[in-house]
Structure formats: C-alpha cells, structure tokens
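*Asks:* Provided below are the primary sequence and the corresponding predicted coordinates.
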Amino acid sequence: MHAKVQAAAPGPAPVKPRLSFWAIWNMSFGFLGIQAGFALQQSNVPRIFETLGAELDKIGYLMMAAPLAGLLVQPIIGYMSDRTWGRFGRRRPYFLMGAILATLGMFGMPNAHVLWAAAAMLLLLDVAINISMEPFRAFVGDLLPKEQLTTGYAVQTFFIGVGAVAASALPYVLQHWFNVSNTAAAGQTPDSVVYAFYIGGAVYLGAVLWTVIRTKEYSPAQLHAFDPEPEQTQQAKPSSGLRGFVHDYVNMPKIMVQLSLVQFFTWFTWFSMWTYGTATVTQHIYHATDTSSALYNDGASWWGVCGAVYNAASIGFAFVLPRIARRTSRKTAHAIALLVGGLSFLSIYFVDAPGLLLLPFVGIGLAWASTLSMPYAILAGKIPPMKMGMYMGMFNTSIVIPQVVSGATLGLLLTRFFHGSAVMMMMLGGISMLLAALLSLRIKEDK
C-alpha cells in the first residue's frame, strides 16, 4: 500500500511519493492472472479450432474476435474508468468484473464441442480480458511518479512473463509430468488442454483479487493535487459525451500518433505468430496435419513450450531494458529489441528440430518484453492524468487494428501465394517487425 496523501494546501503542488518495491509488486500482481488467461488462449485456441474442423486459412478470421473485442471495449472501458470513483476505487471494479467473466470463458472454451460455440467462448474471453487489461495500464500511470514509470511497466512485464510461462507450458507439463492424456477422439479437446484452462481460470481470478485487495488508489482530488497545472487547461479537463470523446481523439498527443505506427507493424507480427504458431510447429517441425494424431498433438504442445520460452526470456529482459533505456533512450531500447525480434522470426525458417526451435524464441522474448513496456513508458508521461484511462484505451486501438488487418489478409496470402505453408507467416511477421524497429527510431521523445 502507498503512503497517505494529505489534502492539497496553498503553495507548491505535492508530488506523488515514490512507491516501495512491494507496493509496485502488489499493484502489478493481477497481470500474472490476466496473462495466464491470455497465454492459454494464444497457445491453444487455434489448436482447438483446428480440432473442431476449422480450415487453416480460416483460423485468422475466427481469431479476429480478440482484436475486435479490444477495438470496441478498450476505449469505452478507459473512458468509463476515468470517471469511476466509489467505495472500490477507480480502476479496481473493472479488474474484478473482467476477471469473473474471463474465468467463466476459460471454463467454457475447452468444453465447446462445435466451432461456433468455441468462437463464442473466445469472444467472451477476449471481452473479459480487455475489461481487466486496459485499466491495468492506466493504473500504473495513476499511482507512480514519472521517474518510476519505466520500473512500473517493467514489473508489470515481469508478471506477464511469469503468468505466460506457466500457462503456455501447462498442457506439456500435465502430459509429461502428470500423465494427463494429450490426445482425444476426432473433434474432442485433449484433457491436458481442458485441465490447463481450468487451472488458468482459477489463477486469473485469484491474482486479480490480490491486486484489488492489496492496493489502494488515489482519489480524483488527490490526482488533481498532484498535477494541477495540466488540469487547469481546457485540453486536460475530462471530456464529456461523444463530442468530448471525438475532440480528444482528434487532438491526441503527437507522440501517440508516432507510437501507433510502430505498434501497427509490431502487433501485425504478434497476431501472425499466435494464429499460425501451432501450424508452423506441427507442419514445419513435426510434419503432421492430422489433429487427432499423437504427432500433431505433441507438436501443438511443443508450441506451448515455445511460448513459455519467449515469455521466460521476457522476464529477464524486462529488467534489462530499463538499463538500456537509461544509457540510450526508451525509443532506442525499443528499436534494438524489435530488431532482434524480427531477425529471430526470420531464423525460424531455417530450423528443423524441436530443440533448436527454442533458440529464436529467446530473441522473440526480448521483443515481447519491450512491446509490453516501452511504448507505455514513453507515452504515460505525456498524458493528462484525468484522461489516462481514455488515452490508454485509444492507444490500445493501435494494437487492435493491425491484428484485424493480419487476420483479414494472412489466410488469403497463405493459400494464394504460400500453398498453405504456415512458416511463411512467420517470415512475413519478421519483416513487419524489422519495419517497426526502423519506425521506432523516428519517435520524438524528451531526453
């Protein structure tokens, strides 16, 4: 918990106190659960869709439920959370509501027996994850002084990595350590995946409850006291109604526009990986296409191990990136990470053994760590405090739009130009991430 803040008095504005390590730990812990749910979705939903009969080039369309949910939900939730204040705070009611809905979605997803039901569960899960996730980004900006923002987002990235490592590897661990079946009849989801979703749902709810209970928020009056000058201008006052929302969107900070272009090419890559990662491993490494075969399911579980590796790497890199940023700049640190990530994606084409496949995912982990922290650290110090949630929600549309574009186009490219070879989607992703690295160097940020 952070220190108490006295009511504002005449004179210099009070400064947000620096928070202790454990205060930052508690406020970020809920992301462990959110990312556990997100990682299980990334690693296993394409596998579930294929098992239920979805054609490979159509999976991208089904996976578009996730970014479309974000496009609608995140700006609205950000706008609403800026204006919420009550007994349970400003952001925390949204954390809890999203966690409850996500847990229901995670229990339902592996039990879907027809494709439309699985797609419906994915939509519920994604809406819920977005309800939880967007206010968490603004939460860091609310509570931390500017000099701790990079550290705050790095700790958040640490928990994202921990949750994702454990969740991504769960089906493999359940199969090899606890002898849970990793195969099932045609059209059925293996028990290893079913139990993984059950465990993930419980972790999601428990971790978010920890943050809700262990963290207090500053009231609107306290936030106003911390940043009185920006609040006194018309531009920084909270907008009201649709007209105010449109006004704020049109007049978003310039750096937000620059970052959005970097985000487009970055998240085009991530969506390509999540959609076609399972197929890349089963086709390119295991040479299997029969979803009921042991070889296919071994490959699908190994894709989860790859996810665990890049998320584990991101944990370590989350604390290296702030050091690189202090020696250079945040944008330079981000560019280096994306460059390494892009080259790592391109190297997957030349790998032909499961063990060797893990090496590129270490480099991909560096890009993932930076994606989850650096853009937000660059942006958070430039946003008026009373509009933090809304602008973070708007900024997250730069994550959504490239995923929609990726989902709408990659299936066509897969069949028309690459003859169903999923590994080529990784190559396109690598090229896209290299473009993002170049564009990040063009960002104009304060020293």
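*Replies:* Nice, thanks for sending it over. Numbers count the residues shown, from 1 in each chain.
*Asks:* Every contact and neighbour count from this point should use C-alpha atoms.
*Replies:* OK.
*Asks:* number of nearby residues for the closest residue to Trp25 other than its chain neighbours?
*Replies:* Setting aside the residues directly before and after it, Trp25 is nearest to Val155 in space (CA to CA, 6 or more residues apart in numbering), at 6.9 Å. For Val155, the neighbour count with other CA atoms under 10 Å is 24.
*Asks:* Can you point out the buried residues in the helix or strand encompassing Val155?
*Replies:* Assigning secondary structure by DSSP states H and E places Val155 in helix 149-178. In terms of neighbour count (16 or more other CA atoms under 10 Å), helix 149-178 has its buried residues at 149-175.
*Asks:* got a list of contacts for the following helix or strand past it?
*Replies:* From helix 149-178 onward toward the C-terminus, using DSSP H and E, the following helix or strand is helix 191-214. In this structure, residues lying in contact with helix 191-214 by CA atoms under 8 Å, 6 or more residues apart in numbering are 1, 26-37, 40, 44, 92, 95-96, 99-100, 102-104, 106-107, 109-111, 167, 170-172, 174-175, 180-184.
*Asks:* circling back to that earlier point, how close does the residue nearest to Trp25 sit to His224?
*Replies:* For Val155, the distance to His224 under the criterion CA to CA, to the nearest Å works out to 26 Å.
*Asks:* And here is the other one:
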Amino acid sequence: MSFGFLGIQFGFALQNANVSRIFETLGASVDDIPILWVAAPLTGLLIQPVVGYFSDRTWTKLGRRRPYFLTGAVLASLALFVMPNSPTLWFAAGMLWIMDASINISMEPFRAFVGDNLPADQTTSGFAMQSFFIGTGAIVASSLPYVLTNWFDVPNQAAEGIIPDSVKWSFYLGGAVFLAAVLWTVLRSKEYSPKELMSFTEPVGEKSSEEKGVLDAVISQNNGQSQVTRGVGIAMIGMIMSAWLYTQDLNKELYIFSIGTFLVGVLFMLSGLLQRRGSYANGFVTIMNDFETMPPTMKQLAMVQFFSWFALFAMWIYMTPAVTSHLYGTTDTTSKLYNDGADWVGLCMGVYNGIAALVAFGIPVVARFTNRRITHLLCLSAGGLALLSIYFMENPDFLMVSMVGIGIAWASILSVPYAMLAGSLPASKMGYYMGVFNFFIVIPQIVAAALLGFLVKSIFGGEPIYALVLGGVSMILAGLLCLFVDDRDSGKSMAVA
C-alpha cells in the first residue's frame, strides 16, 4: 500500500537535492533561488486540497485514490525527463512548477489512502511505513549523481550553462523508478468502496437529506455574510501591504505576502457571495467552509507544521550554496570544487533519508513508552540542533553527523503529525482535510521563499549558512509547540508497531 511512496520520493529527493544546483548552473544568483523555488509550494497549495476533495468523491474501476496515483506518476515521470535538459533559467523554473504539480497529484491521495484503509490502532505504524519507503527512495535518489560520478565515471562537469550528465542520468533513472513504484501500488493494492467506508463510520441518528438541506440553507446565509465581511477586510490588508512595499522599494519577493493576502480575501468574498445567493452546494464553497471548520487538533498541528517545514525549506534551498561557500570556500558553479561540494550535499541528503527509513521503525516504539507529542518533540529537537551544528563545522565530513539528527526529525515529520491528525478527521472528508493539511506545509515554504532571500541579502550579508541557523531555531520551536496538541487517539494502542 505504501510502496508507491518509494517512487514519489525519488521525484522529491532529486528535486530537493539538485534543483538549486540546476538554477545556479543556468545563471541564478543565490538571492534569486528562493523566488524561483516558490513555484513548488504554490503548486501544492492549489493542487492538494482540490485533488483531495475530488478523490473523496471518486469511484472508478481503479478505485478511489488510485486513479490519481497513476495520473500524477505519468506526468511526473515525463517532467523528470525534461527538467535536466532545461535550456534557460526560466524554462527550468516552469518545469519545477509542472514537476511539483504532478508529484502532488500522486502524493496527496496516498496520505488519505492510509487513513481510509487502516483502523485507528494501526495508523502510527501505517504512516511510519510510508516514512520507511520515503527514506529508502530518497537515500538512493539523492545519492545518484555522486554514485554515477564515482562508481560509473559519468561526467560531473560540463560547460557553463549546461547541466552535467551525472545530474541528467539521475533524473532519467528517477522518472523510470517513479512510474514503476506507483504502478506496483496501483496494481497490488485494494480499496474499500464508499459504501463500505460509510458502514464503518455511519453515525447514529443521522439527519435526513431534506433536514440537512434546510439546515445548510439557513447556515449558508449567515456564513455567507460573515465571509464577505471577512474577505473585504483581508483583501484591504493585502492592498495596503502592497502599497507600503511599493513605497519602500523592498525586495520583489515580499510581494508574495501582500498579493497572497489579497487573493485569500477575494476567495472568501466569492464564497460568501455564492452562499448569500443560495449557491452553497458546490465544491468551492464546501472547500472554503470546511477550511474554516477544521478540527481543533488540526489547528494545533498547523503551528507545529509551519515551523517544521519552514526549517526544512530553508535547508533544501540553501544547503548546497551554504555548504559550498561555508565549507568548500567557492561560489564558482563551473569549478570542480563546487561540483564536488554539491555532490557531497546530495550524498548527505541521501544519508539523512536513510536514517529516516531506519528511525521510522523506532517511532512507534518510542511513542508506546511516552506518547506521540513527546516523541515528535524529541525528534524535532534533534533535527534543530543538527542544523545549528553546521555553522560550527570546518570539515565537510562532519556533515554526516548532522544528517543523523536531521534524519530523526524527518522520519517523525513524515509520520507522527499525520497519525495524530487521522484520528480527528471524518472518514468522508479524509482526502480533503489531508489536502488542506498541506496548507501548513506549503504556507511556511512560501514564507521561506519570500523572506529568506531578503534576509540573506539584507541581514545575513549574503551568507546562506545563516539561513540554516534560522532553520534550526525554527525546528526546535516546532518541537516545543507539540506539547500543546490535543492528540485525541493517543492511547498506547496507537503506538504498537
């Protein structure tokens, strides 16, 4: 059931370890990298809740979630073949958008797939199994350029503006593995039908459809007015922010905040107006209303996710430029020293994913003797300290030690929040809410893309290593916020492997 994540992580690992390298090779400066990366989180913000909403309402011969697995895998594999052949910087940025959208189409239903098929006492182990396959796929994919160069003599250098063959062949292999792994899950797994799922969770005393229709009509009128008012206020804040940024002549990346705020306001206004006119039985209004009424546990986990993923995105964006400049002392992308450092970063990222694959089996055991909140706190603290340690290094070899802490945190990030969340969600909206939960992965990535470039350029003196320091502090804060999460199904049975 989780094997497809092996392929999905091939795509993400190649993206995370090599896209900044591709951007720099095609002429991007360190300051420009965050804004080029913003395509990836924006794509997830748009794609995942929509795919989740429709996958909740899909049933075909392939099942409920599996059609989305397959569609995303085909598109992502094609994008992986094209990405390393990008002729220009902006073409590469566009391919990142397409590639990330395709991977998200496959990935989002996988989270709901586990929630659909497993009872409460198996969810921690189910998501831990996903972490294992994610880690296994990532360690191989992240290491591919290093392995191809050092074991198979594939060229690691190329002319200025050309992606090295070691990177190209890594993406070609990744595309093939992505499709094959997802096909295995599609062909070898099964799903419960919507009728069967309803029989597991059907509440006693359910209102008739006529009663619910009247109730929805009354609620939608009141809710519509409040959403219009709220939307106008949010949109005005966005406009004021944009005007202020224009007068200050600040970095263009900061407009992401103001324009994003304005667009959120517009969405609330549209949803409110539709409800006031009686048009509440549609997907857009349902998505907006369900976002407002998300379970309390989900809201508490949102803060944990925000600071966790801000730290991760800081690492993914800046690990290569930070290591090559801070530990290798070069910013020349055509030099052997730079490319050796970039390959070492890829290998290190593979190692932390390998650690995550091993740690995934220990997380249910630790949770059994403590609880999931304490487990997540310990793991995130290890990751935060590991990121901070890179600043104090002088020898790149010691990066491997830091990767242990990052791997521990990564294993927990990929499993524990989803296990805590699954117990608080209604089965009929599992896909949608898992997609909305992605907001709290995507929003910090957008914040990081908009803010980190400004900070590195204006505050950190052009030194990307300080972005990793900020990420370490952010991850430790995320761990502390775990203590405030109401884990509804935190009984010891949830932690049994």
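*Replies:* Arrived safely. Since the structure is predicted, the reported quantities are computational estimates derived from the model, not experimental observations.
*Asks:* Would you mind reporting the TM-score between them?
*Replies:* For this chain pair, the superposition-based TM-score is 0.92 by TM-score structural alignment, normalised by the length of the first structure; 420 aligned residues with a CA RMSD of 1.5 Å.
*Asks:* So the aligned residue in the second structure for the residue nearest to Trp25 of the first structure versus Ala141 of the second structure, what's the distance?
*Replies:* Val155 of the first structure is assigned Met129 in the second structure as its aligned equivalent, the criterion being TM-score structural alignment. Computed with CA to CA, the distance linking Met129 of the second structure and Ala141 of the second structure is 18 Å.
*Asks:* now swap in Gly260 of the second structure and tell me
*Replies:* When CA to CA is the yardstick, Gly260 of the second structure and Ala141 of the second structure sit 33 Å from each other.
*Asks:* do Val38 of the second structure as well
*Replies:* For Val38 of the second structure, the distance to Ala141 of the second structure equals 22 Å [CA to CA].
*Asks:* Show the residue spans covered by the strands in the stretch 301-450 of the second structure.
*Replies:* In chain order, the stretch 301-450 of the second structure shows no strands, with DSSP state E, counting those that start in this stretch as the criterion.
*Asks:* so what corresponds to Ala342 of the second structure in the first structure?
*Replies:* Alignment note (TM-score structural alignment): Ala342 of the second structure maps to Ala300 of the first structure.
*Asks:* if you skip the residues just before and after it, what's nearest to its match?
*Replies:* The shortest distance from Ala300 of the first structure to any non-neighbouring residue, by CA to CA, 6+ apart, is to Thr278 (5.4 Å).
*Asks:* Is it correct that the one you found is in contact with Asn297?
*Replies:* No - counting by CA atoms under 8 Å, Thr278 of the first structure stays clear of Asn297, with 9.6 Å between them.
*Asks:* Overlap of the contact sets of the two?
*Replies:* Between them, Thr278 of the first structure and Asn297 have no joint contacts when contacts are counted by CA under 8 Å, 6+ apart.
*Asks:* What lines up with Trp309 of the second structure in the first structure?
*Replies:* Here Trp309 of the second structure is matched to Trp267 in the first structure, going by TM-score structural alignment.
*Asks:* Same check on Leu187 of the second structure?
*Replies:* So Leu187 of the second structure corresponds to Ile213, using TM-score structural alignment.
*Asks:* Ok, Glu292 of the second structure next?
*Replies:* When the two structures are superposed using TM-score structural alignment, Glu292 of the second structure falls opposite Val250 in the first structure.
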